[in-house]
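**Student:** Turn this into a structure:
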Amino acid sequence: MLLFQMAVHAGEKMGKNGLKDTDSIATPIVSGTTHWSKSSGDLIAFKEGRRHSFEYGRYGNPTMKVLEDKISALERAESTLVTSSGMNAIVATLLALVPPGAGHVVTTTECYSEARAFIRDKLSKMGIKVTFVELNDMETLKAVLDQGDVTLFYTDCPTNPHLKCIDIKLVAELCHRKGALVCIDSTLASTINQKPLTIGADIVVHSATKYIAGHHDVSSYTRSHVFS
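**Tutor:** Below is the predicted model of the structure:
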């Protein structure tokens, strides 16, 4: 019951000193790209980090902030960033955390095909080492990690489309011993069935047009990656 209450109420402002006070039960959709301050003092406080507000759509949006806070609550995450597409979230995560010319990504032979293709075809052209392992071949994973240069491990759990699962807790333990991060695409589980951050993962990726939306009717502008 608590999980469902969080899904409904987490992140919601409901007129409580929000940027745009409202008594609407549903969070209003703020479509404007720019936001104003009531005074120069408020603007200065915002710029100095003493006042929370919004400035421009690229940096944040009140409606999207509610969604981000809601996903953070459901995932037990430190923060959430909503991006324009699922692949955007995956690409942004990989490019932000894996250094060109020095990074090493380990992924599984079975994971989302577009992510696998990006890792194989694009990251390798950036001087990033890529290694593929079978989903539950822990011995091979240990051998690769023993090289000491793995930056990040990435896979789906459950996998798309065959719904195979990996032991996230074990993988996280193995990777963290060698200083590698763990990123799990948890799209096909949703937060109802799995919370990777609570069992060792460092980053979680969702395509919110899938099960996390409930009815497969969310627009393509609401997908996310979640950070512990």
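**Student:** When you work out contacts or count neighbours from here on, use the C-alpha atoms and nothing else.
**Tutor:** Noted.
**Student:** Nearest residue to the middle of the protein?
**Tutor:** For the chain, His225 is the residue whose C-alpha lies nearest the centre (Cα atoms, centre = their mean; 1.2 Å).
**Student:** quick one: what helix or strand has it in it?
**Tutor:** Here His225 sits within strand 223-227, counting by DSSP states H and E.
**Student:** sorry, back to before: skipping adjacent residues, who's closest to the residue nearest to the centre of the chain in space?
**Tutor:** Distances taken as Cα to Cα, 6 or more residues apart in numbering place Val205 nearest to His225, at 4.2 Å, with adjacent residues excluded.
**Student:** if we can go back for a sec, so who does the residue nearest to the centre of the chain touch?
**Tutor:** His225 is in contact with 80-83, 89-90, 93, 203-206, counting by Cα atoms under 8 Å, 6 or more residues apart in numbering.
**Student:** how near is Asn88 to Gln147?
**Tutor:** In this structure, Asn88 lies at 30 Å from Gln147, with Cα to Cα, to the nearest Å as the measure.
**Student:** count of neighbours near the residue nearest to His225?
**Tutor:** Neighbour count of Val205, defined by other Cα atoms under 10 Å: 26.
**Student:** contact partners of the helix or strand that contains it?
**Tutor:** According to DSSP H and E, Val205 maps onto strand 203-206. Applying Cα under 8 Å, 6+ apart, the contact partners of strand 203-206 are 86, 89-90, 182-187, 190, 196-197, 212, 223-228.
**Student:** and what of stretch 21-37?
**Tutor:** Stretch 21-37 is contacted from outside by 12-16, 43, 54-58, 61-63, 66, using Cα under 8 Å, 6+ apart.
**Student:** Which of these fall within helices?
**Tutor:** 43, 62-63, 66 (DSSP state H).
**Student:** what's near enough to touch Ile128?
**Tutor:** Ile128 touches 98-105, counting by Cα under 8 Å, 6+ apart.
**Student:** let's see 10 Å
**Tutor:** With contacts defined as Cα atoms under 10 Å, 6 or more residues apart in numbering, the neighbours of Ile128 are 98-105, 119-120, 122, 151.
**Student:** One more, so I can put them side by side:
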Amino acid sequence: MSRITEILESIPVDPLTGSISVPIYQTSTFVQEAPGINKGFDYARSNNPTRLALENIVAQMEMGHKGFAFATGLAAIDAVVKLLESGDEIIAVDDIYGGAYRLFTQIYQKFGIKVHYVDTTQAENILEFINDKTKLIWLESPTNPTLKISDIQKISEIAHSFGALVVVDNTFASPIAQLPLELGADIVVHSATKYIAGHSDLVAGLVITKTPELSEKIKFIQNASGAILGPWDCFLVIRGIESLDLRVRQQSENAKIIANFLMNREEIDKVYYPGLTTHTNHEIAQKQQNGLFGGVISFSLKKDSIDAANQFVTQTKLFKLAESLGGVKSLISHPAQMTHASVPREKRISSGIQDSLIRLSVGIEDPLDLVQDLEKALLSIDQKIKEII
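**Tutor:** This next block holds a predicted model:
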């Protein structure tokens, strides 16, 4: 039996009614037989049957010990950082999600947690910053938005030799393509808003732990802090998981076609996509991601300016201008003004996020239609430049 079939088989049938869909337990509390004697549930913040079903499913998906569902992806990240104490340090990938950067610098920095931002495409780069205060190595692979690839196995070996944990944000790859815990990581986080839910209709976060010790700590933080995912959204995430494999494979195939199209356009300066042989660490991505490179592509224009980017992102029709990614409908965004606006410009530029960098989230539409949509937008830019000249 394939792993995907096993995951689908793990979605429980309701023993009470035979419902093939996990029921939504829309309740705040549970009746107890006597004080402290219950059916495994007492209060919805601590546990809920719908949430528990989701958490068990995602733990199996990521080959982990336990899974935990949070209200947003950032709530999931926040829960992991709460493992630390004042004086601890994090080594984080330099091209980090803007929300995580904001959380690290504007919230946790004032509590005495120091973060070093490092280009982790070369694993050895972390050796300059790792020390006895380093508690977490924070990776995204691929990163957002320049899709940098890190060698998770090699970095995990280095981190563990110093007693540090490795956290991998697996949002862009999804557990269909990549299993960081199997590569040596200790914790996986997801913005389940993206590929796992897959329909741009909810926000959710996940944490999956490798060991019982970490599971116990994250469970305590989840209950103590209270940023849990509600039962209705848990139901929707489970629904999304049922089609995750099909969606990720189609989006990856579509993205490959679009990336090759962009590589041959004279208006484009650079194309960032792990499926291209020219992409840094393509070979590592090929190995880590099971030959699936995801549905996100970023590229910069030869006319490197925010104005040029604005001209482009407002001309597409099928690619809708919006935040987020990973849904069945294609999206386009301008990181410098949208997802990474909270990151100072000099920090953006140093990590490879040019002013004209554009990010595509490729959906499941016909890829030829998507190519034509981008082609028309590029021709529109050419025409505007000619008019200016």
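**Student:** Any idea what the TM-score is?
**Tutor:** Remark: TM-score between the superposed chains equals 0.86 [TM-score structural alignment, normalised by the length of structure 1]; 210 aligned residues with a Cα RMSD of 1.7 Å.
**Student:** quick revisit: for ChimeraX, write the selection for the buried entries among the contacts of stretch 21-37 of structure 1.
**Tutor:** Those of the contacts of stretch 21-37 of structure 1 that count as buried under 16 or more other Cα atoms under 10 Å are selected in ChimeraX with:
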select :12,13,14,43,54,55,61,62,63,66
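**Student:** What residue in structure 2 is paired with Asp137 of structure 1?
**Tutor:** Applying TM-score structural alignment, one finds that Asp137 of structure 1 aligns to Gln122 in structure 2.
**Student:** how about that match, what does it touch?
**Tutor:** Gln122 of structure 2 neighbours (Cα under 10 Å, 6+ apart): 149-151, 154-155, 281.
**Student:** CSV for these, including distance to Arg359 of structure 2 and neighbour count?
**Tutor:** As requested, the contacts of Gln122 of structure 2 are exported to CSV (distance: Cα to Cα, whole Å; neighbours: other Cα atoms under 10 Å):
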residue, distance to Arg359 of structure 2, neighbour count
Ile149, 16, 25
Ser150, 20, 24
Asp151, 23, 19
Lys154, 28, 14
Ile155, 27, 25
Asn281, 20, 18
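**Student:** quick revisit: out of the ones in helices among the contacts of stretch 21-37 of structure 1, the closest to Cys157 of structure 1 would be?
**Tutor:** Nearest to Cys157 of structure 1 among these is Val66, at 25.9 Å by Cα to Cα.
**Student:** corresponding residue for the closest one in structure 2?
**Tutor:** Checking TM-score structural alignment: Val66 of structure 1 goes with Ala53.
**Student:** Return the distance of the strand holding His225 of structure 1 from the chain's centre.
**Tutor:** Centroid separation for strand 223-227 of structure 1 versus its chain: 2 Å, with Cα atoms, centre = their mean, to the nearest Å.
**Student:** distance between the ends of stretch 11-19 of structure 2?
**Tutor:** For stretch 11-19 of structure 2, the first-to-last residue distance is 11 Å (Cα to Cα).
**Student:** Then stretch 183-203 of structure 1?
**Tutor:** Taking Cα to Cα, stretch 183-203 of structure 1 runs 5 Å from one end to the other.
**Student:** Quick one: the residues in structure 2 that that stretch pairs up with.
**Tutor:** Aligning stretch 183-203 of structure 1 against structure 2 (TM-score structural alignment) gives residues 167-187.
**Student:** measure the counterpart of Glu78 of structure 1 in structure 2 to Val167 of structure 2 for me?
**Tutor:** Under the alignment (TM-score structural alignment), Glu78 of structure 1 pairs with His65 of structure 2. Look at His65 of structure 2 and Val167 of structure 2: by Cα to Cα, they are 15 Å apart.
**Student:** okay, the two: which has more neighbours?
**Tutor:** Between His65 of structure 2 and Val167, Val167 has the larger neighbour count (other Cα under 10 Å), namely 27 against 18.
**Student:** Please enumerate the helices of structure 1.
**Tutor:** For structure 1, the helices defined by DSSP H occupy 2-9, 40-47, 62-75, 86-97, 113-117, 138-145, 168-177, 190-193.
**Student:** mean deviation of the last one from structure 2?
**Tutor:** Spelled out, that is helix 190-193 of structure 1. Once fitted to structure 2, helix 190-193 of structure 1 is off its aligned match by 0.5 Å on average (mean Cα distance after the TM-score superposition for structure 1).
**Student:** Quick one: residues in contact with that helix.
**Tutor:** Helix 190-193 of structure 1 is contacted from outside by 3-4, 7, 71, 73-76, 158, 186, 206-208, 210-214, using Cα under 10 Å, 6+ apart.
**Student:** let's go with 6 Å and repeat that
**Tutor:** For helix 190-193 of structure 1, the external contacting residues (Cα atoms under 6 Å, 6 or more residues apart in numbering) are 211-212.
**Student:** For it, buried residues please.
**Tutor:** Neighbour count says helix 190-193 of structure 1 has 190-191 buried, by 16+ other Cα under 10 Å.
**Student:** Which PyMOL command selects the buried ones in the contacts of strand 203-206 of structure 1?
**Tutor:** Selection of buried members from the contacts of strand 203-206 of structure 1 for PyMOL, criterion 16+ other Cα under 10 Å:
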select buried, resi 86+89+90+182+183+184+185+186+187+190+196+197+212+223+224+225+226+227+228
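**Student:** aligned partner of Val247 of structure 2 in structure 1?
**Tutor:** Residue 247 of structure 2: Arg, not Val. Counting by TM-score structural alignment, Arg247 of structure 2 has no partner.
**Student:** how much does the host helix or strand of Arg247 of structure 2 deviate in direction from helix 3-10?
**Tutor:** Element membership for Arg247 of structure 2 (DSSP H and E) is helix 244-263. With axes from the mean of the first three to the mean of the last three Cα atoms, to 10 degrees defining the directions, helix 244-263 of structure 2 sits at 140 degrees from helix 3-10.
**Student:** What is the subsequent helix or strand relative to helix 244-263 of structure 2?
**Tutor:** strand 268-272.
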